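**Student:** sequence? don't have it. structure:
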């Protein structure tokens, strides 16, 4: 068996970074879409780059957009076929409801559909108690996830979004949260669903839920995400759409004309910031013996494409014997050779691994593997690293 006893730390570099960059010079010169929102943001889901922001870091009430966090935390911490029981505190919760009965049991998966399609506050509380042991325990998980993702202007006090002091987020944070959640295939499937039926143990008829998100029916390519409203937060909306292989998500807080504003925001993103293929998988790097480990796409305006630079960083991949202390070359198939850093206007926007020609290159990770942690810290690089080790250590 081959020994791998010492790994150079610089190998563990993220493939994609959750963009926290301010507006680039190009973004500042392109006329952004007009909205009626108090705060708004537009993000490219693949890269995490915020393409447009209007008072995007202003901390505001977010109503039922809270349930985006509720759903992703529940999906990551529980199994979809688990039965969720409706407690007295979840039963007849104020606000929007899917009218669950006291003591009723429903699978977590169906409960999540009721949560996201009909914005059931009763479902939110039932899910929170099931996953977190109590609403308070679940809120701890919500705030921990916010910290992991890098949401620096968000704090949660409940799983449903009813107005509460200390419960807030921002358009930029919600855009980042949505981009993170949309990398999860279960979340992505649920929020794109227009109609869902579920068994009703107390009646002869089934539950039937029609998604409140009108964007699914009025915008070409729309595939999510969540509506929200309270008397203090006013109208809030997160929508997403996919065209030509690019998925965007738009956020507005306190917007009385949100359906039309979201259409304008999404149109703006698709028109001015399409995904550009910067590198292909297994593409030879000029004047070297290395190839790219995977492709890289990034949303770029036409005027930005000449500003994206690539920096090749190679390292010596070595191991240290535990027995004699002598350094030896690694196995030839262990060909991870370094990385290429992608920079836009001098700021790092992502990295891709490079491998020695002829060495094993792990396959592209599945979508769910690309979201092991926050988009900016742990992503496809970790999945690739694990695949390399699995290949080396296999009999």
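**Tutor:** Cool, the structure landed. Being a predicted model, the structure only gives us computed values, none of them experimental.
**Student:** CA only for contacts and neighbour counts going forward, please
**Tutor:** Will do.
**Student:** tell me the helices in the stretch 201-350 of the chain, going along the chain?
**Tutor:** With DSSP state H, counting those that start in this stretch, the ranges of helices along the stretch 201-350 of the chain come out as 215-218, 258-272.
**Student:** ranking the ones you listed by burial, who's on top?
**Tutor:** Stretch with highest mean neighbour count among those: helix 258-272 (a mean of 20; mean count of other C-alpha atoms under 10 Å).
**Student:** A further structure is provided below for comparison with the first:
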């Protein structure tokens, strides 16, 4: 696909056929689950593909540990030795059976946290990384705020039922998509079996992942199980197919293994990931190139509604001095789906117009007897106006 200042208009009449540009996308076939709340998200784009009671605040059991893991990875040092306190060693619920005073690398302890859902590991990690469990919980809530998780509040790092400890299916989907973009987190949660040194015995620890999706669904690569007497069965799973990764969240679902397979298959079938623009792609009619690859999961008929808007940076701005020349914002209808920076090709030093901002749109013009002529004339006026200032605007 060719894009650019001329392409901003050219795409509307040469790439998108006019008889399809006005089409309305077809809604995917309806689907349901046994969950009290559920969500499905595309990891690359962060687009929520399905949501049922997605913003409802609910108990989430050990799905809490998704936040625990990503906060520990971002704030801790993986090679650090984490010492098990009395509070950690005595933590009730699921455990990797750490002993008082036992030391283990943070990296290995994260495997115990995510594969075996160790509450003792969660407590030890929190105390080490946050200085105290309470200090770590503060970091968890700060991360939730930064990610815009409006229906989440954490009171502990393990997920045991506590007053005021909750999240939502949509929030957990967004958190999971964020965490899966971290290579360390991604590697941990897809691991089926992990061994780690055991200082107290002659044999190593050997942890088998509790997430059955890893063996029952082709392409499954995460993420976390959860259960308490108040939260009931909770599950976050992920899978990759055709270079697209999806993640599913279900809360209080008695048939979660089946529902997750169903939702993943539905998502892959109805929202395939497609390229909008790729890094290094030339901007047609302009001495610029796209700076970042952008992909998006389009439902049927949405691709034909794709449009873009180019905004050039002021010449005196800091970003301009660092090499960026502007941004292409991408839309389906009025909804923005992403953006791509644009740069001069390496070695090029071509002066762009000295303007605070110059923008245009890929929006299809209203149909007329000769829409291609209208589009071509608009494109010509735009390029000439860019190259010669405001002179062409009087044409």
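**Tutor:** Thanks, I have it. Computed from a predicted structure; not experimentally measured.
**Student:** what's the distance between the residue nearest the centre of structure 1 and residue 150 of structure 1?
**Tutor:** By C-alpha atoms, centre = their mean, structure 1 has its centre lying nearest to residue 180, at 1.0 Å. Going from residue 180 of structure 1 to residue 150 of structure 1 by C-alpha to C-alpha, to the nearest Å gives 11 Å.
**Student:** Repeat that for residue 338 of structure 1.
**Tutor:** For residue 338 of structure 1 relative to residue 150 of structure 1 (C-alpha to C-alpha), the value is 26 Å.
**Student:** what about the two, which has more around it?
**Tutor:** residue 338 (25 against 19; other C-alpha atoms under 10 Å).
**Student:** mind listing what the more buried one touches?
**Tutor:** 11, 312-315, 353-355 (C-alpha atoms under 8 Å, 6 or more residues apart in numbering).
**Student:** To which residue of structure 2 is the residue nearest to the centre of structure 1 aligned?
**Tutor:** Superposed on structure 2 with TM-score structural alignment, residue 180 of structure 1 falls opposite residue 178.
**Student:** Tell me who's in contact with its match.
**Tutor:** Residue 178 of structure 2 sits next to residue 43 when contact means C-alpha under 8 Å, 6+ apart.
**Student:** For it, pull up the helix or strand it's in.
**Tutor:** Per DSSP states H and E: residue 178 of structure 2 is located in helix 169-180.
**Student:** ok, then the element right after that helix?
**Tutor:** helix 183-189.
**Student:** Average offset of that following helix relative to structure 1?
**Tutor:** Here the mean offset of helix 183-189 of structure 2 against structure 1 after fitting is 0.5 Å, by mean C-alpha distance after the TM-score superposition for structure 1.
**Student:** by contact count, what packs against that helix?
**Tutor:** helix 64-75, helix 106-115, helix 169-180, strand 220-228 (3 or more C-alpha pairs under 8 Å, 6 or more residues apart in numbering; DSSP states H and E).
**Student:** Reformat the ones you listed as JSON lines; add distance to residue 161 of structure 2.
**Tutor:** Output for these, formatted as JSON lines (distance: least, C-alpha to C-alpha, whole Å):
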{"stretch": "helix 64-75", "distance to residue 161 of structure 2": "11"}
{"stretch": "helix 106-115", "distance to residue 161 of structure 2": "17"}
{"stretch": "helix 169-180", "distance to residue 161 of structure 2": "17"}
{"stretch": "strand 220-228", "distance to residue 161 of structure 2": "7"}
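**Student:** So for residue 377 of structure 2, which of the ones you listed sits nearest?
**Tutor:** helix 169-180 (43.0 Å; C-alpha to C-alpha).
**Student:** buried residues in the closest one?
**Tutor:** In terms of neighbour count (16 or more other C-alpha atoms under 10 Å), helix 169-180 of structure 2 has its buried residues at 169-177, 179-180.
**Student:** State the distance from the equivalent of residue 215 of structure 2 over in structure 1 to residue 241 of structure 1.
**Tutor:** When structure 1 is aligned by TM-score structural alignment, residue 215 of structure 2 is paired with residue 217. According to C-alpha to C-alpha, residue 217 of structure 1 stands 11 Å off from residue 241 of structure 1.
**Student:** what residue of structure 2 takes the place of residue 345 of structure 1?
**Tutor:** Match for residue 345 of structure 1 (TM-score structural alignment): residue 333.
**Student:** Same check on residue 63 of structure 1?
**Tutor:** With TM-score structural alignment as the criterion, residue 63 of structure 1 matches residue 61.
**Student:** Ok, residue 39 of structure 1 next?
**Tutor:** The equivalent of residue 39 of structure 1 in structure 2 is residue 37 (alignment by TM-score structural alignment).
**Student:** How about the contacts made by its match?
**Tutor:** The contact partners of residue 37 of structure 2, taken as C-alpha under 8 Å, 6+ apart, are 51-54, 56, 168-169, 250-252.
**Student:** Of the buried residues of helix 169-180 of structure 2, which is the nearest to residue 158 of structure 2?
**Tutor:** residue 172 (14.9 Å).
**Student:** Enumerate every residue touching the closest one.
**Tutor:** By C-alpha under 8 Å, 6+ apart, the contact list for residue 172 of structure 2 reads residue 249.
**Student:** Could you measure from it over to residue 127 of structure 2?
**Tutor:** Distance check for residue 172 of structure 2 against residue 127 of structure 2: by C-alpha to C-alpha, it reads 23 Å.
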